[in-house]
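# What follows is a predicted protein model with its sequence.
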Amino acid sequence: MEGIVYVAHGSQKMGKNQKMQAFYQELIQTHPETEQGLAYLEKHPDTIAVIVAKMYQKGIREFIIVPLLLFSAMHMEEDIPQALKEVELCYSDVTFSVSQPFAQEPEVVTILEERCREKLKDFPTNPAILLVAHGSTNYEKPGKIVEKIAKELAINLELPVTAGVLYGKPDYLLEAKQLIQQHPQILVIPFFLFDGHLLDKIQLALTEIKPNTVIFSYTETLNLDRRLINGINHLMNEARVDG
């Protein structure tokens, strides 16, 4: 008997957790026949261990762990594996399959492109475009993926797109400083699941470095667009096969 555990980051802000809960309610409708639960990595009592324990009591022994994360960094490489090891110490008869983060799914690029095209309508001439994601100081892979997606967007938009990350490389502030030298208008694509303090941090930092002659504009984030569900389910099915 199989169960699905979706794993979100978690937030101190109730509004963000409520948005994730609403997204989860849409997710579970695509697998109504399966026992499902939503766990959080931080700042929430419903941890992976808690949700697995509840499902174990219902007879679930095979679990698919579905990280609701864009990139593979510390949470994916360290926190989730550690949580699963601790669960296995309590339940020796359980098995886990873990799906991959979904930043590279086609639906993600489509949404980012749409966000950008919608905002480009506001510009009389094409601005410089800067794609900014979270990144990681300890893992190179997120930065590499952001660069790859920036190239895809550039092809689709037929415009240059510069990649940058908040943590690690390529440093979004360094990239922005270079763009400022040549472009009076810069469109920033915040590559995040939804709005929050990280976007606020980016906006504040960019405001502090810009001269009065430069204008920064921002697209909408992914904002937990329902189309992300297709990519998440695709990766979940891959995990089933690999598992």
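The structure has been received and is ready for your questions. Keep in mind the model is a prediction, meaning the values are calculated, not measured.
# From here on, just use CA atoms for contacts and neighbour counts.
Fine.
# The longest helix seen in the chain: which residues count as buried?
Taking DSSP state H as the criterion, the chain has its longest helix at helix 141-157. The neighbour-count check on helix 141-157 (16 or more other Cα atoms under 10 Å) flags 142, 143, 144, 145, 146, 147, 149, 150, 151, 153, 154 as buried.
# check contacts around residue 242.
Residues near residue 242 by Cα atoms under 8 Å, 6 or more residues apart in numbering: residue 97.
# Quick check: it vs residue 100, distance?
Between residue 242 and residue 100 the computed distance is 11 Å (Cα to Cα, to the nearest Å).
# As a markdown table, the buried residues of helix 141-157 with distance to residue 238 would be great.
Shown next, in a markdown table, are these (distance: Cα to Cα, whole Å):
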| residue | distance to residue 238 |
| --- | --- |
| 142 | 21 |
| 143 | 24 |
| 144 | 22 |
| 145 | 20 |
| 146 | 22 |
| 147 | 24 |
| 149 | 21 |
| 150 | 25 |
| 151 | 25 |
| 153 | 25 |
| 154 | 28 |
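# Run through the helices of this structure in chain order.
Counting by DSSP H, the chain has helices at residues 14-28, 48-56, 74, 80-90, 106-120, 141-157, 172-180, 197-209, 228-242.
# and here's the other structure:
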Amino acid sequence: MQAVLYISHGSRVKESVAEADAFLRCCMKGIASPIQQICYLELVQPDIHKGIDTCVRLGATQVIVQPLLLLSAGHAKRDIPREIRRAQARYPQITFKMGLPFGVDERIVDVLVKRLTESNVLIGPKDVVLLVGRGSSDPEIAESFALICRMMKLRGFQNIAVCYLAATKPTLQDALMQFHARLPKGRLFLLPYLLFPGLLKRIIDKAINDIGGGSNLVLCQSLGFHPILCQLLRNKVQGMIEDDSFF
């Protein structure tokens, strides 16, 4: 019997966990799998270990492990594969396969554009769009954001910059000081490249407050619960289910 185990990030902010759960349960409605469970990378139970145990207890013989992550970094390359290897040792009779994060995708860039236009403020030639990423020491993250910036420029947003909340530079604080000070006639649009930011939203709010905010700074919504993202995740999982060679 087939199972899909979705791995959400987890957060100390209950509202963020609930939002991610609601997103995943919406995605589940379009997935043809008899067993579908949610677990978490950190801070929330059940963890991956317990999530896999539940799938097996419910009768799973094949488990698709699908992370709810935007880009490939430490969680996707090390943490989750390590847990799958441990599960394989516990359950040698079970077949495990891991799905990929969303990755860089034109349709996700479309969602970014929608988040910018939701502000109801027209973006002019003197304005700057600052993409705010979670951050990672993995060099692939910087490469991914460079590609995202190129896609944004093709959509007419020429003044694009990137900063990060952790692990690498430029930091959000450095970028805010750099751009906020030099935009007397333009505006700075902060565009979080995050799904359900949780405590990270508080970090962004504090950084804005520390520089005094101002009418020339516009904070956009994160990617969040969007139908395009839901369909992308469904497509990923359903494609693995229908691919007989996958297992």
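Structure received. Please read these numbers as outputs of a predicted model, since none were measured by experiment.
# now what about the TM-score between them?
Here the TM-score for the pair of chains, by TM-score structural alignment, normalised by the length of structure 1, is 0.87; 241 aligned residues with a Cα RMSD of 2.4 Å.
# what packs against the longest helix of structure 1?
If you count contacts as 3 or more Cα pairs under 8 Å, 6 or more residues apart in numbering; DSSP states H and E, helix 141-157 of structure 1 packs onto helix 106-120, strand 128-135, strand 161-167.
# which ones are touching the residue positioned nearest the centre of structure 1?
Nearest to the mean C-alpha position of structure 1, by Cα atoms, centre = their mean, lies residue 70 at 2.8 Å. Shown in contact with residue 70 of structure 1 (Cα under 8 Å, 6+ apart): 101, 102, 103, 192, 193.
# and of the residues you listed, the nearest to residue 9 of structure 1?
Nearest to residue 9 of structure 1 out of these is residue 193 (Cα to Cα; 10.6 Å).
# give the contact list for the equivalent of that closest one over in structure 2.
Counting by TM-score structural alignment, residue 193 of structure 1 lines up with residue 195 in structure 2. Contact analysis of residue 195 of structure 2 by Cα under 8 Å, 6+ apart lists 70, 222, 223, 224, 225.
# Dump the residues you listed to JSON lines, plus distance to residue 235 of structure 2.
Below are the contacts of residue 195 of structure 2 laid out as JSON lines (distance: Cα to Cα, whole Å):
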{"residue": "70", "distance to residue 235 of structure 2": "15"}
{"residue": "222", "distance to residue 235 of structure 2": "22"}
{"residue": "223", "distance to residue 235 of structure 2": "18"}
{"residue": "224", "distance to residue 235 of structure 2": "18"}
{"residue": "225", "distance to residue 235 of structure 2": "16"}
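# List which of the residues you listed are still in contact in structure 1.
Contacts conserved in structure 1 for those, using both residues aligned by TM-score structural alignment, their matches' Cα atoms under 8 Å: 70, 222, 223, 224, 225.
# Could you count how many residues lie near the residue nearest to the first one when sequence neighbours are not counted?
In this case it means residue 70 of structure 2. Of all residues not flanking residue 70 of structure 2 in the chain, residue 102 sits nearest, at 4.9 Å (Cα to Cα, 6 or more residues apart in numbering). Burial of residue 102 of structure 2 is recorded as 17 neighbouring residues (other Cα atoms under 10 Å).
# Settle this for me: residue 102 of structure 2 is touching residue 69, isn't it.
Yes: with contacts counted by Cα atoms under 8 Å, residue 102 of structure 2 reaches residue 69, the gap being 6.4 Å.
# From residue 18 of structure 1, how far off is the closest residue in space to residue 164 of structure 1 that isn't next to it in sequence?
In space, residue 164 of structure 1 comes closest to residue 172 once its chain neighbours are excluded; the distance is 3.9 Å by Cα to Cα, 6+ apart. Distance, residue 172 of structure 1 to residue 18 of structure 1, using Cα to Cα: 29 Å.
# So for the two, which sits in the more crowded spot?
Each of residue 172 of structure 1 and residue 18 has its neighbours counted (other Cα under 10 Å); residue 172 has more, 24 against 12.
# List the residues that contact that one.
By Cα under 8 Å, 6+ apart, the neighbours of residue 172 of structure 1 are 132, 163, 164, 165, 166.
# now, which of these sits nearest residue 229 of structure 1?
Nearest to residue 229 of structure 1 among the contacts of residue 172 of structure 1: residue 132, at 22.1 Å, using Cα to Cα.
# dump the residue contacts of that closest one.
Residues near residue 132 of structure 1 by Cα under 8 Å, 6+ apart: 146, 163, 164, 165, 166, 172, 188, 189, 190, 191.
# hmm, 10 Å instead?
Going by Cα atoms under 10 Å, 6 or more residues apart in numbering, residue 132 of structure 1 touches 143, 146-147, 150, 162-166, 170-173, 188-192, 199, 202.
# Then residue 229 of structure 1?
Shown in contact with residue 229 of structure 1 (Cα under 10 Å, 6+ apart): 23, 24, 26, 27, 28, 30, 68, 102, 107, 235.
# Recalculate using a threshold of 8 Å.
residue 27.
# likewise residue 243 of structure 2?
Counting by Cα under 8 Å, 6+ apart, residue 243 of structure 2 has no contacts.
# any idea how far it lies from residue 237 of structure 2?
Between residue 243 of structure 2 and residue 237 of structure 2 the computed distance is 10 Å (Cα to Cα).
# same deal with residue 193 of structure 2?
22 Å.
# Please apply the same query to residue 72 of structure 2.
17 Å.
# So if I had to pick from those two, which one is more boxed in?
Between residue 72 of structure 2 and residue 237, residue 237 has the larger neighbour count (other Cα under 10 Å), namely 25 against 19.
# distance of the more buried one from residue 1 of structure 2?
Noted for residue 237 of structure 2: a distance of 15 Å to residue 1 of structure 2, by Cα to Cα.
# got it, and residue 241 of structure 2?
11 Å.
# If you count surrounding residues, which of the two has more?
More crowded of residue 241 of structure 2 and residue 1, by other Cα under 10 Å: residue 241, with 21 against 14.
# For that one, which residues are in contact?
32, 33.
# what does residue 47 of structure 1 give?
Counting by Cα under 8 Å, 6+ apart, residue 47 of structure 1 touches 39, 40, 41.
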